[in-house]
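[1] sharing a model prediction with you, sequence too.
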Amino acid sequence: MTTYNEDSIRSLDWKEHIRLRPGMYIGKLGDGSAYDDGIYVLLKEIVDNSIDEFVMGAGKTIDITVHENKVAVRDYGRGIPIGSVVDVVSKINTGGKYDSKAFQKSVGLNGVGTKAVNALSSQFVVQSYRQGVTRIAQFGCGELVSDEQKETSQRNGTATSFFPDESIFRNYKFRTEFVENMIWNYVFLNAGLTINFNGQKYISENGLKDLLERNIDTEAMRYPIIHLKGEDIEIALTHGQQYGEEYYSFVNGQHTTQGGTHQASFREAIVKTVREFYKKEFDAADIRSSIIGAIAIKVQEPVFESQTKTKLGSQSIGPEGPTVRTFINDFIKKALDDYLHKNQDTADALLKRILQSERERKDIAGIKKLANERAKKASLHNRKLRDCKVHYNDKNERNQETTLFITEGDSASGSITKSRDVQTQAVFSLKGKPLNSYGMSKKIVYENEEFNLLQHALNIEDGLDGLRYNNIVVATDADVDGMHIRLLLLTFFLQFFPDLVKAGHVSILQTPLFRVRNKKETIYCYSDEERQRAIAKLGGKPEITRFKGLGEISPSEFGLFIGKDIRLDPVILSKENKLPQLMEYYMGKNTPERQRHIVDNLRIEVDLEEELAKAAVTA
């Protein structure tokens, strides 16, 4: 038993605590391959301050640059009071947002965000321009390095730049798509705001209507977007052709990716209003099937379930206001009902979509019941799934780390199973190539045993609310068969659960192609360029191994690739890639166009092992 006495008790200062427990302040760390990785939270914390200035009527433009590892944000608001520049970014519980008159409906209320960015950056510089005076404070890992004050002719505002600390965020890289999505959300929610990001201008005139048009294929919409605005609330919704439900929810400009009380109230209010309008008790699932909706509300002193503010916990919109549920329900009940009465074509199209969903649900009711019974029995001894102990829908500090690896065959799954973290990493093993589900109805999900078991392992049959893993990682070999299996799995997700992909939960596992080593050092390489650099670094004649499949990698080695240094390629959908056409082209019938594409892009690969042998001889 270890000694426990007064010497065991430690008091950490603010920066030590943030650096020791970064997850408490920014969620997971990550390397930038997921939209909610820590480096994007750092950027968001700084931009949130500039947004709050805009909301208060100070500064209509924000300049953001992200170049390699450096982030810079400049706003043209009031500027941090000159005498408080250092304190505001380095003293916990210091800031202007405790004065409710100054920041009535701010995102950040606890005075922690900017301090976390400071503590978790190898270099952090804040500069305030205010009434002809500027003060510049530079920090390193939270420690003040320099502090200078002088006159200036620049416009009022605040400039902040930082480098995320590479000792904390390992091998990180900012992905432009994720930063762009964040910026688009800011301008969608703040009419009149202009953001310049890396030289490109972002601005929105129609708020949430623009958001839906950017994120969905307008050709697939069943009726024009319903766009409604009130005091402190804005909604937009339509129905598409896809399965499932898709929501974008915001509180005081914060993207609540995990929903919360406002999103639950939104879903409930739509069902209630539609039932009353058509005077029929439709099943809630039929009303919401294929819905695409967005809601933004503003509340005083919002309560979130974590510092990263991804899920709203507030029950009330203000100290003396109604509950969130009542506020949203009352607005939608009147505004949506009025809209449907005034727009008969939309009302007819909505009814047609609901009736279609009802027919589809009844058509598969029988097979769904049998499939669920089979899945329930299989779950008692499901050899395909090696589960973990913590799940995404648990209230656990590690729930963000939960990962399901989908592997091909027993050899690959065996290596991952032996080297995984049993607390947060699970493995689902495929028995071979899954079915090409393109163009099939959801009935196939229940008829196909493998699809049904995968659906139940993820717990996504009725939407993402019960999702059991934050990260769904496709882990297949980097050969032709592995690529084919990868495409078949992505087709399954995009066909039946597109919201899973759009929410950023699906990624591809990168595993090393080569191992280059000598007696002193081993380097794992993920590309031929990395292999060349490794050979040059080690010199002489290092041993070079080419991994042909995941099953060849020993469990002890595999543990290196799925731990803190895991490399993931996120599956990202953009508006430019129209999903129906994309899937038809690659996964539909073998058209002449696709044949020509294959012929025009055919590559003849020389046997790599032969080339390596020749290279070794030459060396």
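    Perfect, thanks for sending it.

[2] please count neighbours and contacts with C-alpha atoms only from this point.
    Fine.

[3] chain center to stretch 153-163: distance?
    29 Å (C-alpha atoms, centre = their mean, to the nearest Å).

[4] can you give me the buried ones in that stretch?
    By neighbour count on 16 or more other C-alpha atoms under 10 Å, the buried set for stretch 153-163 is Arg155, Asn156, Gly157, Thr158, Ala159, Thr160, Ser161, Phe162, Phe163.

[5] which of those sits closest to Arg374?
    Nearest to Arg374 among the buried residues of stretch 153-163 is Phe163, at 51.9 Å by C-alpha to C-alpha.

[6] separation between that closest one and Tyr172?
    11 Å (C-alpha to C-alpha, to the nearest Å).

[7] need the residues touching each of those two.
    Listed contacts common to Phe163 and Tyr172 are nil; contacts here mean C-alpha atoms under 8 Å, 6 or more residues apart in numbering.

[8] hey, where'd the helices end up in the stretch 451-600 of the chain?
    480-496, 498-502, 528-538, 555-561, 579-587, 592-600 (DSSP state H, counting those that start in this stretch).

[9] quick check: buried residues in the longest one?
    Using 16+ other C-alpha under 10 Å as the test for burial, helix 480-496 gives 482, 484-496.

[10] which one of those is nearest to Ser437?
    Checking those against Ser437 by C-alpha to C-alpha gives Phe492 as the nearest, at 5.9 Å.

[11] surely the closest one and Ser437 touch.
    Yes. In this structure, Phe492 is within contact of Ser437 by C-alpha atoms under 8 Å, at 5.9 Å.

[12] pretty sure Ile46 contacts Val112?
    No. In this structure Ile46 lies outside contact range of Val112 using C-alpha under 8 Å: 11.1 Å.

[13] tell me which helix or strand comes right after the helix or strand hosting Ala159.
    Here Ala159 sits within strand 157-164, counting by DSSP states H and E. Downstream of strand 157-164, the first helix or strand assigned by DSSP H and E is helix 176-188.

[14] now render the buried residues of helix 480-496 as CSV, adding distance to Glu447.
    Output for the buried residues of helix 480-496, formatted as CSV (distance: C-alpha to C-alpha, whole Å):
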residue, distance to Glu447
Gly482, 24
His484, 22
Ile485, 19
Arg486, 21
Leu487, 20
Leu488, 17
Leu489, 16
Leu490, 19
Thr491, 17
Phe492, 14
Phe493, 16
Leu494, 18
Gln495, 16
Phe496, 14
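
[15] ok, those residues vs Thr522, which is closest?
    Nearest to Thr522, judged by C-alpha to C-alpha, of those is Gly482 at 26.1 Å.

[16] residues in contact with Asp479?
    By C-alpha under 8 Å, 6+ apart, the contact set of Asp479 is Lys548, Gly549.

[17] and it, how far from Lys91?
    Distance from Asp479 to Lys91, counting by C-alpha to C-alpha: 53 Å.

[18] what about versus this one:
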Amino acid sequence: MGKEDDMRNGEVYDENSIKALKGLEAVRVRPGMYIGSTDTRGLHHLVYEVVDNSIDEVMAGFATKIDVTVNPDGSVSVADDGRGIPTGIVPEEGKSGLEVCLTDLHAGGKFDQNAYKVSGGLHGVGVSVVNALSTWMVAIVKRDGKVHRQSYKTGIPDGPVEVIGETDETGTTITFLPDPTMFETVDFDFDTLQNRFRNQAFLNTKVTINFEDKRSEKRDTYHYDGGVSEFVKFLNRTKTPIHDSPICINGEYHEKDAEGRDRVVIVDIAMQYTDGYNESVDSFVNTVSTPDGGTHMTGFRTSLTKSLNDYGKENNLLKDITLEGSDAREGLTAIISIKMADPQFESQTKEKLGSSIAQTAVTSIMGEKFKEYLDEHPQVAQTILKKAQSAYEGRMAAKKARDATRRKSLLESTSLPGKLADCSEKDPSKCEIFIVEGESAGGSAKMGRDRAFQAILPIRGKILNVEKTRQDKLLDHDEIRNLTIAIGGGIGRDFDISKIRYHKVVIMTDADVDGAHIATLLLTLFYRQMRPLVEQGYVYLAMPPLYRVMKGKTQRYCYNDAELAKAVAEMGGPDAKLNISRYKGLGEMNPQQLWETTMDPDQRYMKRIEIADAMLADQLFSTLMGDDVEPRREFIIEHANEVTNLDV
């Protein structure tokens, strides 16, 4: 491919398109500024940055295929059939465009408006940041009839760009190994990556993404002709829609900038209501997820609520009520995808859009097209309005229930549940609460705890499945009401993270099927009704030991079968006189044992619950806790070999 191919649609993409701003040292000093964090979320962001560059080639019309491979050594390869990063000498820099792109911060074709009209890799820091945070990286570029190669160590080239062969193909392949000194973990998760690639294929109907994990031999291919409509159908596969097909709204918004140039925003929306109570509305800009929303999400929500109120009142379907946004979105699954030049985000990780034109564009197109749809589909409109009115009534009932709970607690001169053994410390950042399965284990925990900073709340049996319950019914359930009052932040739409009483909320259940079910019910409650608790990392799973191995007065606790085998071997082997106890429940441990193994901050092992991908978490809870049995069965079969420590 030559320069004449680069100039399709007037776009020029060569070494003259590369603009540079110096310096990679700061990336290794403060990596969180560039990738959001150094935990599993930041690790996966490395892959997203590289793949986003390939997606930009797809959106520009120059690529149709992306191959992503997790290699046996933990490195990742991303290959596309785009134009290939320019390899000629950048005049201002005196070195190859490839080297400039991969070693200089804020360098790339995204800064040249003739190279990319629409781009997800907005800031041009993506691949260079990945390079800086990798032990090594290798770039191979097929371009201008040649195969070019350059390798790097922690962002520093091993040598100049070399020509290693000839080819009639084009494209770029980036392979990198994350630096373990930069991250808390360097173990990539197949499901997290799979979800990201699937989403991008839904948003780009022309691309085929092949994903392979050579560590587990898992592989999959993603290509969807149906776009965002097919995306919504996929998200609703575990739910029950209340109208047959997703509502599709799309269009282009044009306005002139201060210099008279045409600014275009392409809007593509699909939405479908279900009989559930949770909303699942996800937004994207240039195919990059914006989990914190932004101006395009504001435009959608405002227009949706106004359109339903206007239609309901014009057609006498809403009697003396005005819907709020939460009423209009109850049970809604929607995808808002926009594409635009030069979007403005609030951070490098592109999690919240700030461009004002996006709000105007979505509000305008949504307002016009959704009204047309409602007018042309009166039966669907009535179904949606009936659902929204039911949500309004549920919200009012929930408000009354909360008010009654507050009044009742005041009349009884107590605001904390009687079963709660609270701690004496009042600073939430120093306090933790253990939610313990069963009265017996709760009693042991109360006696074994450190009363200064540890609170204990026993729960009896399985709590209500909040995935299938409207909020006004939740506070009628004793255990959920006790949990809500004890934690202190409220519940549902009124949850206030600043009012919580503990910064560690620890779920402590037995290591059996019932314990796993109780833990899942509690996690569903926290995610659906107290979501900031999970988002800010305040929710933990206690990990009590499964075994105790004793030899004379020497004892060791083991948390899985591998640790047990190791302990047995180190304490004399199978022929030694060992006393091995298998704990089937927390209640089998006395207070001292429970403290030593599960509650002592100096010795315990706990798992913090994190949301690496909000959309994936939403799908997981819908699958595990929804009404549809088949997707849950498929999930269990697929992940059965990953289960450990399950006593059936």
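    That came through, no problem. Predicted, not measured: the structure shown is a model, and the values here were computed from it.

[19] mind checking the TM-score on these two?
    Put the two chains on top of each other and the TM-score (TM-score structural alignment, normalised by the length of the first structure) is 0.74; 544 aligned residues with a C-alpha RMSD of 4.6 Å.

[20] out of the buried residues of stretch 153-163 of the first structure, who's nearest Gln131 of the first structure?
    Among these, and counting by C-alpha to C-alpha, the member closest to Gln131 of the first structure is Asn156, at 6.5 Å.

[21] and the aligned residue in the second structure for the closest one, how far is that from Phe176 of the second structure?
    Using TM-score structural alignment, the equivalent of Asn156 of the first structure in the second structure is Thr170. From Thr170 of the second structure across to Phe176 of the second structure, the span is 20 Å (C-alpha to C-alpha).

[22] what of Thr414 of the second structure?
    58 Å.

[23] next: Gln344 of the second structure.
    28 Å.

[24] hmm, back to that, now for the strand holding Ala159 of the first structure, which elements pack on it?
    Packing contacts for strand 157-164 of the first structure, counted by 3 or more C-alpha pairs under 8 Å, 6 or more residues apart in numbering; DSSP states H and E, involve strand 70-75, helix 113-119, strand 121-130.

[25] redo that, cut-off 7 Å
    In terms of contacts (3 or more C-alpha pairs under 7 Å, 6 or more residues apart in numbering; DSSP states H and E), strand 157-164 of the first structure is packed against strand 70-75, strand 121-130.

[26] TSV for those, including distance to Glu281 of the first structure?
    Listed next are these as TSV, based on distance: least, C-alpha to C-alpha, whole Å:
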stretch	distance to Glu281 of the first structure
strand 70-75	51
strand 121-130	55
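
[27] now the helices for the stretch 151-300 of the second structure?
    190-203, 227-235, 295-314.

[28] by how many degrees do the lengthiest helix in the second structure and helix 295-314 diverge?
    The helix spanning the most residues in the second structure, taking DSSP state H as the definition, is helix 378-411. Counting by axes from the mean of the first three to the mean of the last three C-alpha atoms, to 10 degrees, helix 378-411 of the second structure lies at 100 degrees to helix 295-314.

[29] mind listing what's buried in stretch 522-537 of the first structure?
    Quick answer for stretch 522-537 of the first structure (16+ other C-alpha under 10 Å): Ile523, Tyr524, Cys525, Glu530, Arg531, Ala534, Ile535.

[30] how close does Val285 of the second structure get to Ser355 of the second structure?
    When Val285 of the second structure is compared with Ser355 of the second structure (using C-alpha to C-alpha), they lie 11 Å apart.

[31] still on that earlier bit, residues contacting the match of Asn156 of the first structure?
    Met1, Asp81, Gly82, Arg83, Gly84, Lys142, Arg143 (C-alpha atoms under 7 Å, 6 or more residues apart in numbering).

[32] list the ones among those that the first structure also has?
    Using both residues aligned by TM-score structural alignment, their matches' C-alpha atoms under 7 Å, the first structure keeps these contacts from these: Asp81, Gly82, Arg83, Gly84, Lys142, Arg143.

[33] which position in the first structure pairs with the second one?
    So the one you mean is Gly82 of the second structure. Match for Gly82 of the second structure (TM-score structural alignment): Gly77.

[34] re the thing from before, save the helices of the stretch 151-300 of the second structure as JSON lines, and put in distance to Glu162 of the second structure and mean neighbour count too.
    What follows is the helices of the stretch 151-300 of the second structure, written out as JSON lines (distance: least, C-alpha to C-alpha, whole Å; neighbours: other C-alpha atoms under 10 Å):
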{"stretch": "helix 190-203", "distance to Glu162 of the second structure": "31", "mean neighbour count": "20"}
{"stretch": "helix 227-235", "distance to Glu162 of the second structure": "40", "mean neighbour count": "21"}
{"stretch": "helix 295-314", "distance to Glu162 of the second structure": "44", "mean neighbour count": "20"}
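
[35] out of those, which comes closest to Ile636 of the second structure?
    Ile636 of the second structure lies closest, by C-alpha to C-alpha, to one member of the helices of the stretch 151-300 of the second structure: helix 190-203, at 13.9 Å.

[36] that closest one aligns to what range in the first structure?
    Residue span in the first structure matched to helix 190-203 of the second structure, by TM-score structural alignment: 176-189.

[37] near the closest residue to Arg420 of the first structure other than its chain neighbours, how many other residues are there?
    Distances taken as C-alpha to C-alpha, 6 or more residues apart in numbering put Gly559 closest to Arg420 of the first structure, at 6.4 Å, once the chain neighbours are dropped. Counted with other C-alpha atoms under 10 Å, the neighbours of Gly559 of the first structure add up to 20.

[38] roughly how far apart are Gly559 of the first structure and Arg374 of the first structure?
    34 Å.

[39] now swap in Phe124 of the first structure and tell me
    Phe124 of the first structure sits at a distance of 56 Å from Arg374 of the first structure (criterion: C-alpha to C-alpha).

[40] and if you look at Leu42 of the first structure?
    Noted for Leu42 of the first structure: a distance of 45 Å to Arg374 of the first structure, by C-alpha to C-alpha.

[41] who's more crowded, these two?
    Between Leu42 of the first structure and Arg374, counted using other C-alpha under 10 Å, Leu42 has the larger neighbour count: 25 against 15.

[42] contacts only, for that one.
    Val117.

[43] please pull up the equivalent of it in the second structure.
    Checking TM-score structural alignment: Leu42 of the first structure goes with Leu46.

[44] chain neighbours aside, what residue packs nearest to Leu193 of the second structure?
    His44 is the one closest to Leu193 of the second structure (C-alpha to C-alpha, 6+ apart), at 7.4 Å.
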